[in-house]
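Asker: Give me a model of this one.
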Amino acid sequence: MGAASALFLFVLVITGEAATLGITNQCSYTVWPAVVPGGGRQLDPGEAWVLDVPAGNTSGRVWARTGCTFHGEGNVSSCQTGDCGGLLACTAYGRPPSTLGEFAFGGLNAVDSFDISFMDGFNVPMDFLPVPVQVQGRAGCVKGPRCPANITSQCPTELKAPGGCNSACRVLKQDKYCCTGSAAHNCSTTNYSVFFKKMCPDAYSYPKDDPSSTFSCPTGTNYQVVFCPLMNQAMSPPAESPVALPAPIGPTSMKPKSSTVTRVVTILAPVGSFILLTVVFLLAYFICKRRTHRQHEMEEEEEFGELQGTPIRFTYQQLKAATEQFADKLGEGGFGSVFKGKFGDEMIAVKRLDRAGQGKREFSAEVQTIGRIHHINLVSLIGFCAEKSYRLLVYEYMHKGSLDRWIYCRHDNDAPPLDWSIRCKIITHIAKGLSYLHEECTKRIAHLDVKPQNILLDDEFNAKLSDFGLCKLIDRDMSQVVTRMRGTPGYLAPEWLTSQITEKADVYSFGVVVMEVISGRKNLDTSRSEESIHLITLLEEKVKNDHLVDLIDRNSNDMQAHKQDAIQMMKLAMWCLQIDCQRRPKMSEVVKVLEGAMSADNNIDHNFVVARNVISSVPPLSSHVSGPN
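Answerer: From the prediction side, this is the model:
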């Protein structure tokens, strides 16, 4: 059983009780689980496999993502992984990386021992739990280990492997990377086994690990192994208690004292019956509505629980505590507010949707899109919360905030002007992030809300694109996609007027952002004179009069010292601002221009706006057009 075998060096005794492993695939993709001893098979989403473990002293392993071929004596010969799609040499239990459940049944004093091990790496979230019905009344049975978090999505670069996250101890081969528990303070700051332990405290991650990572039950207990378990299993709604209804109102058995009393009773009887029926109807209506609402919430939670490749799922209480009751607001956008928080030792930014119903589509788009793409110039999505009506997203924290804080010179902005080199760096990083979305993903991803408020900066002014709530996935065999207007006035490409858009809409928005970075002002600024309100309209005038130098940020001496370089950058922006989207460059071409590998096209049309301010005057749909973030 490899380096972790020390866990199971028990004095084994023969018992007469067999155990059953119920293996279930709750992943949204196919897995190929294997058990030694026992064999292997394919499990599609929702399928289960019940395996009888022979009676007696039995030790072995179960792991998830391998389609293994076995020799007659039970040894593994080759494995196929779901993510990699190729055959891998398989010398020991399905490496490379695999989440393992280890067990020793029928051991000393008739006790089973079991754990979840990261000694060979991690690729699939997993539960290894005693079956509750079997455990009832059996003394000495403890809870089983759970690891429902998707560690792979946050895997350190040094440990990344196809389809998973490699073992720190096996890859780095130094004890200082593999310390846990009380020994952790002696390790280097880059302590990767602590990373595993923090993400999944129940797991066994290092040969000298805490004994609390091993679990036990009386021999004869049955177990369930679940791949991709929900972090928060939704509870079924409790049965509604029957409503106690008042007794029917009608004539009493007492003899009336007068005809007046008889007439009053005769009148009140039907009225009382009507009121009773109304109360019963309203009660039934609200009970039904409440049940429907609960069912809808559970279906939504199940929907997010089964998304492939999604990051960590947090509870609402965890994020409420991490943000100290949402005390420190960083900003506010069209669909929610962003708060500063701390989870463990890491700073985080938590986006809370203020109107969950309105932003449901945007929330789903962001979780599904950014949750499975990774690039140095895209903000990392650490996790999310989909609990009842709460919808929250958890990002890496960017210390210098959004780009608009640094480029707009206004009375409430005390940030010093950025120098030329930093502005070039930021523009290049934005271009690389968009190039990855448009050309390097399986499906083209159009961001559709590129603006300075959605570009975040770290301590070194490295720029990252954020806020993928309005993004659109485009099949590579489609020339365009038709969608309703979405984005922010001032950054919308002219083709939005016809609702025929491609990722080239992002190229136009990028051109607007470049002009804002160079000029140090907003594209639409109503505080200026009428002829200067619209920056892109002003650009048309200045380029035709050969006065582009007038647009360079006058608040920065360094920008004035790089006038010719700034003018060349404006020419690149004008190439991106072509009204005909076919004449705009691809973002990969923009990156080449910025890196000096090619020149910008000089044969461009110097009309950049269809009509004066027509884009900003189009009445937006509030559910699709984002406000400032």
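
Asker: From now on I want contacts and neighbour counts done on CA atoms only, so please keep to that.
Answerer: Noted.

Asker: Please identify the helix or strand for residue 275.
Answerer: For residue 275, the host element (DSSP states H and E) is helix 259-305.

Asker: number of nearby residues for residue 391?
Answerer: Here the number of neighbours of residue 391 (other Cα atoms under 10 Å) works out to 22.

Asker: Enumerate every residue touching residue 591.
Answerer: 428, 431, 432, 435 (Cα atoms under 8 Å, 6 or more residues apart in numbering).

Asker: Which of the three states applies to the last one?
Answerer: When states are read from DSSP: H, G, I helix; E, B strand; the rest coil, the local structure at residue 435 comes out as helix.

Asker: For residue 415, which three-state class applies?
Answerer: coil.

Asker: Just give the nearest non-adjacent residue to it, would you?
Answerer: Using Cα to Cα, 6 or more residues apart in numbering and skipping residues adjacent in sequence, the residue nearest residue 415 is residue 406, 5.9 Å away.

Asker: same thing with residue 579?
Answerer: Spatial nearest neighbour of residue 579, chain neighbours left out: residue 608 (5.7 Å); criterion: Cα to Cα, 6+ apart.

Asker: count of residues packed around that neighbour?
Answerer: Taking other Cα under 10 Å as the definition, residue 608 ends up with a neighbour count of 21.

Asker: quick one more, to check against the first:
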Amino acid sequence: MLMVFLLIWRNKIKWCGSPLFYNQGSAGGIIAFRYTKLVHATKNFSEKLGGGGFGSVYKGVLSDSKTTIAVKKLDGAQQGEKQFRAEVSSIGLIQHINLVKLVGFCCEGDHRLLVYEHMLNGSLDGHLFKKSNNVDAVVLNWNTRYQISLGIARGLSYLHQSCRECIIHCDIKPENILVDAAFVPKVADFGLAAFVGRDFSRILTSFRGTIGYLAPEWLSGVAITPKVDVYGFGMVLLEIISGRRNSSPEISHSTESSSNSYQHHEYFPVQAIKKLHEGDVKSLMDTQLHGDFNLEEAERVCKVASWCIQDSEFDRPTMSEVVRVLEGLQEIDIPPMPRLLAAMMEQSDAATSM
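Answerer: Modelled structure (predicted):
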């Protein structure tokens, strides 16, 4: 049975049907691991770090170097292979401080695994939406949140504009942002990534990202551009500001019965742009910050986020423009309320007045 063979040619990973040759010593390249070695490194996949739509991630240690790794074990034969090909070809040769580093892979029989550098602090969602049973998660201070926002923007800008081919991540969300020991963010999970040749501006794909981070054009079925990542990034920025899911209800701390424990909830992106127009960004901030944040930076982040989630892709900034704004090198105006969000606001107001 033929297995997939990786051929590195012209700085791009190519695939062809040939036996897989293992090379565990090429300098600067990714490593082809044998399955038995990864079984041993992960203690038979006993310590699960997390999971996604295509597989689970396990912690491991390479016995020869004592290097801690994160091994992603892909599920599903056909879908897993698509994920595998996309992920390896997307980031195998890309090096950037804000993109997760692919150490190696395994393609042996039905086994398909991806080996990454291990991120000590896990994914961003674990810190933003801290769960009571996650004792290791810390409340991120404002400076850390701002630097994480800037780092994600730099990583996406690199993917969109500095690679040989433009790479659209297609699934930007807190679960796909890892943070290292120093809380430097790393964009991860390139399984849905799409390539756009430099001679083209759009690409058709059957994949969809995650509900809550999907740009409106996903739903219309048109060919996508890097602006779908810009939209997802905007949604993530709003969650970094508030410390909660954009669509989650706010819990009331009243002593009333549990049936009344949830207050009427306004979709947070609607609330954010409305408060931005009213000059009241302060009320949007995560209460766990206890008021300790830079208001100018908070307003800047809120403006950027609001521009990023505009209905039309043409109204959204590029990620390089986002980087310049977050670095304080470029000013932006207060954006309009997107039509879709305005419609939601009208429906919410109507329901409240009934």
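
Asker: TM value for the aligned chains?
Answerer: Overlay of the two chains. TM-score (TM-score structural alignment, normalised by the length of structure 2): 0.83; 317 aligned residues with a Cα RMSD of 2.4 Å.

Asker: For the aligned partner of the residue nearest to residue 415 of structure 1 in structure 2, pull up the helix or strand it's in.
Answerer: If you follow residue 406 of structure 1 across to structure 2 using TM-score structural alignment, you land on residue 127. Using DSSP H and E, the element containing residue 127 of structure 2 is helix 125-128.

Asker: Mean deviation, that helix versus structure 1?
Answerer: When structure 1 is overlaid, helix 125-128 of structure 2 sits 1.0 Å from its aligned residues on average, using mean Cα distance after the TM-score superposition for structure 1.

Asker: Who are the packing partners of that helix?
Answerer: Here helix 125-128 of structure 2 touches no other helix or strand, going by 3 or more Cα pairs under 8 Å, 6 or more residues apart in numbering; DSSP states H and E.

Asker: mind running it again at 10 Å?
Answerer: Counting by 3 or more Cα pairs under 10 Å, 6 or more residues apart in numbering; DSSP states H and E, the packing neighbours recorded for helix 125-128 of structure 2 are strand 177-179, helix 227-242.

Asker: Format these as a markdown table; extra columns: distance to residue 221 of structure 2 and mean neighbour count.
Answerer: A markdown table is the format used below for these (distance: least, Cα to Cα, whole Å; neighbours: other Cα atoms under 10 Å):
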| stretch | distance to residue 221 of structure 2 | mean neighbour count |
| --- | --- | --- |
| strand 177-179 | 26 | 24 |
| helix 227-242 | 12 | 26 |
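
Asker: would you list those in TSV and tack on distance to residue 306 of structure 2?
Answerer: Shown next, in TSV, are those (distance: least, Cα to Cα, whole Å):
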stretch	distance to residue 306 of structure 2
strand 177-179	20
helix 227-242	7
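
Asker: For the aligned partner of residue 303 of structure 2 in structure 1, grab the count of nearby residues.
Answerer: Using TM-score structural alignment, the equivalent of residue 303 of structure 2 in structure 1 is residue 571. As a burial measure, residue 571 of structure 1 scores 19 neighbours (other Cα under 10 Å).

Asker: Check residue 25 of structure 2 too.
Answerer: With other Cα under 10 Å as criterion, residue 25 of structure 2 counts 10.

Asker: before we move on, back to that, columns distance to residue 148 of structure 1, secondary structure and neighbour count on top of the contacts of residue 591 of structure 1, output as TSV?
Answerer: Below are those laid out as TSV (distance: Cα to Cα, whole Å; DSSP: H, G, I helix; E, B strand; the rest coil; neighbours: other Cα atoms under 10 Å):
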residue	distance to residue 148 of structure 1	secondary structure	neighbour count
428	38	helix	21
431	36	helix	25
432	33	helix	24
435	33	helix	22
